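Visitor: Provide a 3D model corresponding to the input given below.
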Amino acid sequence: MTESRTLLIIDDDDRFRRILARALTQRGFTAHTATDGQAALHALASLSPWGMIVDLRLAEYEDGLQLIPRLRKRCPHTRILMLTGYASIATAVEAVKLGADQYLAKPADTETILLHLEGTSITPEPDEVDKAMSVRQLEWEHIQRVLRDKNGNISAAARALGMHRRTLQRKLQKHNTGL
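Guide: Below is the predicted model:
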């Protein structure tokens, strides 16, 4: 049985994790945190949270997508929200296939995170649905798909994309910082 107001935040960004935990605590939740998959699985030995917020990229070599099935197996009825600064359609589809209930791009405020975690439908504006993807968004989607196919290996992805590894790293960094 899950504890109705208990959440587990799994994110390697110390500052973000602390701020989100504090904001959720102020809203009446009991927020537990973990920096990686191993710490999260260890916490689940004594914790049965209502919801989990999982970052897509945990530490340098850990993938939050690979963690989702293990979390789902341990806590089949717990709500799982994948929260990422590297959002793409490919990773969103993959996250849901692997067992996430929702997927949300950073930055996101606490209320939006809770709405998604609760599964509340957020209907986009009609003009947002009809918009075609920009060239920049299409490029980002393609890069994410190739990165996923290459298991996050930047050098292999750069070769497959026909670009220098440093160019790909700059594109990833630039997209992550919003520049």
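Visitor: From now on I want contacts and neighbour counts done on CA atoms only, so please keep to that.
Guide: Noted.
Visitor: in the chain, which spans are strands?
Guide: 3-10, 30-34, 49-55, 57-58, 62-63, 79-84, 102-105 (DSSP state E).
Visitor: JSON lines please, covering the ones you listed and showing distance to Leu138 and mean neighbour count.
Guide: Formatted as JSON lines, the strands of the chain follow (distance: least, C-alpha to C-alpha, whole Å; neighbours: other C-alpha atoms under 10 Å):
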{"stretch": "strand 3-10", "distance to Leu138": "29", "mean neighbour count": "20"}
{"stretch": "strand 30-34", "distance to Leu138": "33", "mean neighbour count": "20"}
{"stretch": "strand 49-55", "distance to Leu138": "23", "mean neighbour count": "26"}
{"stretch": "strand 57-58", "distance to Leu138": "21", "mean neighbour count": "20"}
{"stretch": "strand 62-63", "distance to Leu138": "23", "mean neighbour count": "16"}
{"stretch": "strand 79-84", "distance to Leu138": "18", "mean neighbour count": "26"}
{"stretch": "strand 102-105", "distance to Leu138": "16", "mean neighbour count": "21"}
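Visitor: can the ones you listed go into CSV with extra columns for distance to Arg72?
Guide: Output for the strands of the chain, formatted as CSV (distance: least, C-alpha to C-alpha, whole Å):
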stretch, distance to Arg72
strand 3-10, 13
strand 30-34, 16
strand 49-55, 10
strand 57-58, 17
strand 62-63, 15
strand 79-84, 8
strand 102-105, 13
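Visitor: now the other sequence, so there's something to compare against:
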Amino acid sequence: MQEPTTAERLLIIDDDEMFCHVLDRAMRRRGFEVVVAHDAEQALALAHQQRPTLATLDLKLEHDSGLKLLPELLEVVPECRVVVLTGYSSIATAVEAIKLGAVNYLCKPADADEVLAAFGREGGDPETEVAEQPPSINRLAWEHIQKVLQEHDGNISATARALGMHRRTLQRKLQKRPVRR
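Guide: As a prediction, this is how the structure comes out:
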């Protein structure tokens, strides 16, 4: 995506204040008007007031789900292009984010140039490299947990029952960073 010719308005929705500060500063340097929200309620209020053309949306907000916020945000500003950012990536959440209207999905850490490139991509990239090795068993387990969690609308107790594990065990697994491939 080219840098804006007129000041495009970017809404950053993330509960990590340091990440917001860094991305805000980097995008302002590139000519964007930036507004920041740290939760769903604040994000929807800013969307109504500011009418952003672009938004970055954290998948896992402190008390909110980015996947639940995404359709609400697009209802307020249907023309807004949303890129979902997350440190907790999974295939299930990537697929759902795109189905719900995100234009792209990026794993954190992502810098301003990667975010800009994600907004600019209109379709899939057939040149994307296929991994040399299949995912590890631990990564497959993480992906399966995320898929079952998604199927149960984020309900930890129902997911734990479906997986045949104790709820607290599942909560501990979910608090950890995802396993690398």
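Visitor: what's the closest of the strands of the first structure to Glu125 of the first structure?
Guide: strand 102-105 (16.8 Å; C-alpha to C-alpha).
Visitor: average offset between the closest one and the second structure?
Guide: Aligned to the second structure and superposed, strand 102-105 of the first structure gives a mean residue distance of 1.0 Å (mean C-alpha distance after the TM-score superposition for the first structure).
Visitor: In the second structure, what stretch matches that strand?
Guide: Aligned by TM-score structural alignment, strand 102-105 of the first structure falls on residues 104-107 of the second structure.
Visitor: Show residues contacting the matching stretch.
Guide: 82-89, 94, 97-98, 115, 118-119, 121 (C-alpha atoms under 8 Å, 6 or more residues apart in numbering).
Visitor: so the top helix by length along the first structure matches what in the second structure?
Guide: When the first structure is parsed with DSSP state H, its longest helix is helix 135-149. Alignment of helix 135-149 of the first structure against the second structure: residues 137-151, by TM-score structural alignment.
Visitor: can you pull the contacts of the residue of the first structure positioned farthest from its centre?
Guide: Going by C-alpha atoms, centre = their mean, the residue of the first structure most distant from its centre is Gly162, 27.3 Å out. Gly162 of the first structure makes contact with no residue under the criterion C-alpha under 8 Å, 6+ apart.
Visitor: Can you tell me how far it is from Leu168 of the first structure?
Guide: Separation of Gly162 of the first structure from Leu168 of the first structure (C-alpha to C-alpha, to the nearest Å) stands at 10 Å.
Visitor: do the same with Arg79 of the first structure
Guide: Counting by C-alpha to C-alpha, the gap from Arg79 of the first structure to Leu168 of the first structure is 34 Å.
Visitor: Equivalent analysis for Gly85 of the first structure, please.
Guide: Counting by C-alpha to C-alpha, the gap from Gly85 of the first structure to Leu168 of the first structure is 16 Å.
Visitor: Residue in the second structure paired with Tyr23 of the first structure?
Guide: Tyr isn't right for residue 23 of the first structure; it's Ala. So, by TM-score structural alignment, Ala23 of the first structure is matched to Ala26.
Visitor: Give me the neighbour count for its match.
Guide: Using other C-alpha atoms under 10 Å, Ala26 of the second structure has 16 other residues around it.
Visitor: Contacts only, for the closest residue to it other than its chain neighbours.
Guide: Using C-alpha to C-alpha, 6 or more residues apart in numbering and skipping residues adjacent in sequence, the residue nearest Ala26 of the second structure is Ala112, 6.2 Å away. Going by C-alpha under 8 Å, 6+ apart, Ala112 of the second structure touches 23, 26-27.
Visitor: same check, this time on Gln171 of the second structure
Guide: Per C-alpha under 8 Å, 6+ apart, neighbours of Gln171 of the second structure: Ile156.
Visitor: hmm, back to that, what distance do you get for the match of Ala23 of the first structure to Leu116 of the second structure?
Guide: Counting by C-alpha to C-alpha, the gap from Ala26 of the second structure to Leu116 of the second structure is 11 Å.
Visitor: surely Ala55 of the second structure meets Ile12?
Guide: Yes. In this structure, Ala55 of the second structure is within contact of Ile12 by C-alpha atoms under 8 Å, at 5.7 Å.
Visitor: Which parts of the second structure are helices?
Guide: Counting by DSSP H, the helices of the second structure are 17-29, 40-50, 66-76, 91-99, 112-120, 137-151, 156-163, 167-175.
Visitor: now, of these, which is deepest in the fold?
Guide: Of the helices of the second structure, the one with the most neighbours on average (mean count of other C-alpha atoms under 10 Å) is helix 66-76, at a mean of 19.
Visitor: Lys60 of the second structure versus the aligned partner of Asp12 of the first structure in the second structure, what's the distance?
Guide: Matched across to the second structure, Asp12 of the first structure falls on Asp15, judged by TM-score structural alignment. Distance of Asp15 of the second structure to Lys60 of the second structure, computed by C-alpha to C-alpha: 8 Å.
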